[in-house]
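Trainee: Sequence and predicted structure, then a few things I'm wondering about:
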Amino acid sequence: MRDIPVHQLKERASTGLEVWRYSPDDPEDDVVMDAHRDDHYIFFVIENGTASLMIDFQEVFFPPQTLYYVLPGQVHHRIYNEMAGGWFIAVDTMLVPPDCRKVFEGKLEIQQPHTLSDVKMDQCRLLLNLLHQRFVEDDGAPFNLPVLHSLLQSFIGIAAGCFTCAESPTIQVSRPIEIAQQFKKTLVDNICTVKSPSAYADILRVSESYLNESLKKVTGMSVSYWILNEVMLEAKRLLYYSQLNVKEVAHRLGYDDHAYFSRIFKKSEGITPLSFRAAYRK
């Protein structure tokens, strides 16, 4: 395949979720180790030991008793859990409540693992054991699916609560934070066609100066910085994980002039697109 593979949950599960426990003794699966995207959420709960995950060119480390999630569309490998035991939960986006999605998708940078208290760890362990029990049962049993989804909603609620508390103890969201979150969602959806700060301001129905002020206040960086960052991130994903040539990558990102795309890539990253591909494919 020329593009980054996209794993679809519906091809593996008819219930909208998948849950299983892993341990250091589990054999590695070389297929899922390959870089890919998912069309669904993935949650990890590390009970003991340590693990790591390469996600969008950043390696994230998990100490014991941590909770983490991967958003739909983020490029990642299989979790490296040779020294860890814990849980893997894949969830169809439609099963994640809107309020919880707002928490998970409101990050402007790669999300960080959340350390679970002993109480929260015990709650997750008990809940996931019960969820797994129901998951492996016959899905045709009376009321099994609604029970399964109810248990899942409880876990997602706990997870969203953990990340909400970690990010905003006061629970109140300021207008600049709200604007920044809306901008991030809009940016991800439109990066291949919209690259002008003023255009994003128009979409969000705010002035360009207020949008820029909000982004700087919340993230320390300007609108232009985040637009270029998203373009470069997607460019690096395509250059490293796909077989598209530079011209095709440029076209995929909305640039008719691939030479211009190469120039801005080199200015931003310090190397040409081909040099980047060669360096990361050693």
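Mentor: On my side now, so go ahead. Numbering: from 1, shown residues only.
Trainee: When you work out contacts or count neighbours from here on, use the C-alpha atoms and nothing else.
Mentor: Noted.
Trainee: max-length strand in the protein?
Mentor: In the chain, assigned by DSSP state E, the strand with the most residues is strand 41-55.
Trainee: Show the subsequent helix or strand relative to that strand.
Mentor: Reading on from strand 41-55 to the C-terminus, the next helix or strand found by DSSP states H and E is strand 58-62.
Trainee: what's in contact with the helix or strand following that next one?
Mentor: Remark: after strand 58-62, the chain's next helix or strand is strand 66-70, criterion DSSP H and E. Residues external to strand 66-70 that are found in contact with it (C-alpha atoms under 8 Å, 6 or more residues apart in numbering): 41-47, 111-116, 159.
Trainee: and the angle for strand 66-70 with strand 41-55?
Mentor: With axes from the mean of the first three to the mean of the last three C-alpha atoms, to 10 degrees applied, the angle from strand 66-70 to strand 41-55 works out at 90 degrees.
Trainee: adding another structure so you can compare the two:
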Amino acid sequence: MKATAPPSYPLSPLARAGVLVRPLAQRPAPSEHPHGTAHRDAHYLLVLLQAGELRLTLDFEELTLSGPSLLLISPGQVHRLREAVAAQGWGVSFEPGLVDEQARDVLEQHLRRPVALVGQATFEARAHTLLALLADCQTEATAPIGPALQAMLAALLQLVTALLVPAMTSSGANVSRAEALVQGFRRLLRQHFTEWKQPARYAAALAVTPSHLNDTVKALSGHSISTHLQQRIILEAKRLLYYSDQPVKQIGYALGYDEPVYFGKLFKKVTGLTPQQFRRTIRE
């Protein structure tokens, strides 16, 4: 089987001020990328499914969403829409730079899997109203509507974060020191996982001791710093092994490992398979 790396697409040229909203029932424009083939996006996609079903593949996991539910697809995640069954609702794509770091951490941590909205009629109604207004305003051809679109997106994301973490406020006053430290670690991990392999690097950047950082991360997430790092590395390795024909050695180099043997041992330790075995198995 011949495989090529999944393409990575920027935000649609139809977006305005870094935001694009569309009803799920609306077909993509010819100028946009296909959604039925595996790909990555350089932007976020927040899906509010109000009715029907969406069947998709997200980073090797087959998901079936039933309305009402929420799903976030983050930049870099490999995904493919397999089928939409009478799907009603909204999809909003937006540039990462429009999301403040605190909201970004909450979204990525709590929307890693679909969230059912059963019993959340008030949230659903408010989100629908904002999304419908966004969709209407983005058709404005003459007025400088960009700031308004971004303000409405910020209001929508505040609604979502308040749903996911009820105690959170826009000022961040209710975020504890421990939570702030873990959020800082997640940000650094997202930026430096191919370069920084030692917990001490993250601790130094956050001005705490490695033991304190590790204890805090483990207490709040259930996993050590090393486990988080390994999971992030292995996920990216799986993407490259499946969607590209790069040699295993080259993939190891791309992920920051100068010794191919060490990379292979780490992959097998985490997955139970060598990189070559995983590639053969996943492509069968």
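Mentor: Received, thanks. Since the model is a prediction, treat every value here as computed from it, not as a measurement.
Trainee: re the thing from before, name the helices or strands packed onto the longest strand of the first structure?
Mentor: Here strand 41-55 of the first structure is seen to pack against strand 58-62, strand 66-70, strand 80-91 when contacts are counted using 3 or more C-alpha pairs under 8 Å, 6 or more residues apart in numbering; DSSP states H and E.
Trainee: What's the separation between the residue mapped onto residue 186 of the second structure from the first structure and residue 227 of the first structure?
Mentor: Counting by TM-score structural alignment, residue 186 of the second structure corresponds to residue 184 in the first structure. For residue 184 of the first structure, the distance to residue 227 of the first structure (C-alpha to C-alpha, to the nearest Å) stands at 9 Å.
Trainee: do residue 118 of the first structure as well
Mentor: Counting by C-alpha to C-alpha - residue 118 of the first structure and residue 227 of the first structure are separated by 40 Å.
Trainee: which of those two has more neighbours?
Mentor: A direct count of neighbours by other C-alpha atoms under 10 Å for residue 118 of the first structure and residue 227 places residue 227 higher, at 21 against 10.
Trainee: what does the more buried one align to in the second structure?
Mentor: The pairwise alignment with the second structure assigns residue 227 of the first structure to residue 229, based on TM-score structural alignment.
Trainee: Then residue 207 of the first structure?
Mentor: Under the alignment (TM-score structural alignment), residue 207 of the first structure pairs with residue 209 in the second structure.
Trainee: can you pull the contacts of the closest residue to its match other than its chain neighbours?
Mentor: Nearest-residue entry for residue 209 of the second structure: residue 203, 5.7 Å, with adjacent residues in sequence omitted and distances by C-alpha to C-alpha, 6 or more residues apart in numbering. Residue 203 of the second structure sits next to 209-210, 213 when contact means C-alpha under 8 Å, 6+ apart.
Trainee: Please apply the same query to residue 172 of the second structure.
Mentor: Each residue near residue 172 of the second structure by C-alpha under 8 Å, 6+ apart is listed here: residue 102.
Trainee: Now do the SS call for it.
Mentor: Here residue 172 of the second structure takes the coil state, with states given by DSSP: H, G, I helix; E, B strand; the rest coil.
Trainee: residues near residue 172 of the first structure, how many?
Mentor: Around residue 172 of the first structure sit 7 other residues, with neighbours defined as other C-alpha under 10 Å.
Trainee: after superposition, how close is the helix or strand containing the residue nearest to residue 209 of the second structure to the first structure?
Mentor: Taking DSSP H and E as the definition, residue 203 of the second structure sits inside helix 199-205. Following superposition, helix 199-205 of the second structure is found to deviate from the first structure by 1.7 Å on average (mean C-alpha distance after the TM-score superposition for the first structure).
Trainee: After that helix, which helix or strand is next?
Mentor: By DSSP H and E, the next helix or strand past helix 199-205 of the second structure is helix 210-221.
Trainee: Alright, that wraps it up for me.
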